[in-house]
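# Got a sequence here, can you build the structure:
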Amino acid sequence: MHLIIKNLSKSFDHFLALNDINLEVGSNEFVCLLGPSGCGKTTLLRIIAGLMPFDSGTLSLGGRDLAHVQARERGFGIVFQSYSLFPNMTVAENIGYGLKIRKWPQKDTENKVRELMELIRLPELAHRYPHQLSGGQQQRVAIARALAVDPAVLLLDEPLSALDARVRAEMRLEIRDVQRRLGIPTIMVTHDQEEALTMADRIVCMNQGVIEQIGTPVELYTRPQTRFVADFVGTSNLLNPEWVRHSLPTLSPGIPDNEVQYQLSLRPEDLNILKDETGKGIVKAITFLGNISRILIDWQGLELIAESHRFSSLAEGDAVSLQVDPEAGSWVRI
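The predicted model follows:
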């Protein structure tokens, strides 16, 4: 069942929060809305959920126009950043709440809750209350509650931001695994590029109310189309065509005709740094990050970031030369 958004716009007073949004979400897709605070991603999620009206455009699911369908009638599951569990209900009661208000038979509700507690790997915690759970466990319960009503679409609003780094990494894998097994179309809002890259089938990168680029994680990382995407998704060296022509001549044939509107995005791993007493670069700083070393280089007056996936033998002040594969990099619109 496809969710289709066409030419959707939303304003608050004189502020244009969303401008001409076009997006399709496939029946089994996991899509991340990625962008900085204020880019419009949460507004878009709330509109999809039915919690906020939109000004123009269309929103449909499986051919059904959702413009005038109330949130409770859309059949969507929603998980908020704060989890919003009922503190006076047990884990089992929280998960079964949606079924209870839909007047499911008690036996069917108990079976469904038991099934979901197995799915989220918390079968032994049915009688605990939210305050007796860790953050990760509360998040699992919130997801199970959203899944209990067999939602047509699952909507996640920054669901991992309140967790510590280790639990967050574990929950990424668990959420993705559950989504794949159930085959529910899922839209997740996040400002964390690593979450988007590791979880999404496709990423919708947003900035100032518009979609900058839609693509797979690999596409956005290796072939960003705009300066914003290149700078927001991962780390990039953004280079003007004139500098490329003089300093990286092997890449010059690929410079776009209308070069004033473009920069070259080179990822740090595209740069091969060699210690060279006659080299034109100087190592300014080295940051050891465990599996990689990040190296800051002064290259003819321009700072470049390179990465080495092994312990670097370089030291600050070393002279270096630079090698770049002629096929590396991507020209992006400014």
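
# switch to C-alpha atoms for all contacts and neighbour counts from now on
Fine.

# contacting residues around the longest helix belonging to the chain?
When the chain is parsed with DSSP state H, its longest helix is helix 165-182. The contact list for helix 165-182, computed with Cα atoms under 8 Å, 6 or more residues apart in numbering, reads 28, 30, 119, 136, 160, 161, 185, 186, 195, 198, 199.

# mind redoing it with 7 Å?
Residues from elsewhere that reach helix 165-182 (Cα atoms under 7 Å, 6 or more residues apart in numbering): 136, 160, 199.

# quick one: terminal-to-terminal distance for stretch 123-138?
By Cα to Cα, to the nearest Å, the extent of stretch 123-138 from end to end equals 13 Å.

# er, stretch 185-202 actually
The separation between the terminal residues of stretch 185-202, taken as Cα to Cα, is 12 Å.

# Also stretch 273-293?
Using Cα to Cα, first and last residues of stretch 273-293 are 12 Å apart.

# And the helices in this structure?
Taking DSSP H to define them, one finds helices in the chain at 41-49, 91-101, 106-119, 135-147, 165-182, 193-199, 217-222, 227-232, 241-247.

# With mean neighbour count and distance to residue 81 as extra columns, can I get those in TSV?
As requested, the helices of the chain are exported to TSV (neighbours: other Cα atoms under 10 Å; distance: least, Cα to Cα, whole Å):
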stretch	mean neighbour count	distance to residue 81
helix 41-49	22	11
helix 91-101	22	16
helix 106-119	16	20
helix 135-147	23	9
helix 165-182	14	13
helix 193-199	19	14
helix 217-222	18	23
helix 227-232	20	22
helix 241-247	15	43
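
# Another sequence for comparison is provided below:
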Amino acid sequence: MQEEMVPSHLVVNELSKKYDSFMALAPTNFDLMGGEISILSGPNGSGKTTLLSCLTGLVPLSSGTVSVMGYDLYRDEVEVRRRMVYVPDVPRFYLELTAWEHLRFIALANGVEKDFEQKAEMLMQKYGLWEARDLFPHHYSRGMRLKLGVTLALIRPFDVLLLDEPTSALDEDGVSMLIDELHGLRKDGVAILLTTHDPGLIDQLADRKLLIQNGEIRATK
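Got it, this is the predicted structure:
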């Protein structure tokens, strides 16, 4: 009996990014499968953040295509945004909204109304933000802002999760908590791609390892 093929959650086809004469990302192809954690590593300036910015549409592609759950990044932008979440290494927030108001805004924008308060409190308690829920994020420490970025991702449903250096500002407990979270999301069938310099994190999480050097991406063992 032939094994049924599982479609990829995210497909990258001949993606490249060029700034004038500088090739920031050479044409590349890869996919992300549901229930799999892929980790992208490489030296500073190698193109990791540029790649994630291209995958999310924050930076326009010079060539190629990106699709999420069969939807094209540009042609089906609304559908893609419903299914993919990005947590940058320096999350940005609205100046006029408190942390709690951010959660409510993101939840309502994504149709998460049922049990919102219960889920939001659970996430903020879990990540140690509950007592600071009524503060504005610009009063948070860098680690707290990163945790808030994670909770904003988790308050809504998604199929693909992208994270840029997610442990860079977390303490040991925060890193352990994030690792447990990512293991749970993998079991739920989410496709995950994260960048990191931390070899310990790679060893604990990676189902697949990708290396980027001088804008070129290749799989590693």
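
# care to give me the TM-score?
The TM-score (TM-score structural alignment, normalised by the length of the second structure) is 0.79; 210 aligned residues with a Cα RMSD of 2.7 Å.

# ok, back up a step: nearest to residue 24 of the first structure among the contacts of helix 165-182 of the first structure?
Closest approach between the contacts of helix 165-182 of the first structure and residue 24 of the first structure, by Cα to Cα: residue 199, at 17.8 Å.

# re the thing from before, relative to helix 135-147, how tilted is the longest helix of the first structure?
Orientation check (axes from the mean of the first three to the mean of the last three Cα atoms, to 10 degrees): helix 165-182 of the first structure against helix 135-147 gives 20 degrees.

# relative orientation of helix 165-182 of the first structure and helix 106-119 in degrees?
If you take the same axes, to 10 degrees, helix 165-182 of the first structure sits at 130 degrees to helix 106-119.

# Present the contacts of helix 165-182 of the first structure as TSV; the columns should include distance to residue 263 of the first structure.
Shown next, in TSV, are the contacts of helix 165-182 of the first structure (distance: Cα to Cα, whole Å):
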residue	distance to residue 263 of the first structure
136	42
160	34
199	29
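
# Check those residues against residue 17 of the first structure and report the nearest one.
Nearest to residue 17 of the first structure among these is residue 160, at 24.2 Å by Cα to Cα.

# counterpart of the closest one in the second structure?
Under the alignment (TM-score structural alignment), residue 160 of the first structure pairs with residue 167 of the second structure.

# returning to what we had before: just send the helices of the first structure back as TSV, with distance to residue 333 of the first structure too.
TSV is the format used below for the helices of the first structure (distance: least, Cα to Cα, whole Å):
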stretch	distance to residue 333 of the first structure
helix 41-49	22
helix 91-101	47
helix 106-119	44
helix 135-147	39
helix 165-182	32
helix 193-199	20
helix 217-222	14
helix 227-232	6
helix 241-247	12
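
# Select, out of these, the one closest to residue 206 of the first structure.
Across these, closest to residue 206 of the first structure is helix 41-49 (Cα to Cα), at 6.9 Å.

# And the contacts of that closest one?
33, 35, 52, 53, 54, 71, 76, 189, 206.

# Just give me the neighbour total for the third one.
Pointing back at residue 52 of the first structure there. Residue 52 of the first structure has 14 neighbours, counted by other Cα atoms under 10 Å.

# Distance of it relative to residue 11 of the first structure?
Distance from residue 52 of the first structure to residue 11 of the first structure, by Cα to Cα: 11 Å.

# ditto for the first one
When distances are taken as Cα to Cα, residue 33 of the first structure and residue 11 of the first structure turn out to be 19 Å apart.

# So for these two, which sits in the more crowded spot?
Between residue 33 of the first structure and residue 11, residue 33 has the larger neighbour count (other Cα under 10 Å), namely 27 against 14.

# so who does the residue sitting nearest the centre point of the second structure touch?
By Cα atoms, centre = their mean, the mean C-alpha position of the second structure lies nearest to residue 162, the distance being 1.8 Å. Counting by Cα under 7 Å, 6+ apart, residue 162 of the second structure makes contact with 85, 86, 87, 192, 193, 194.
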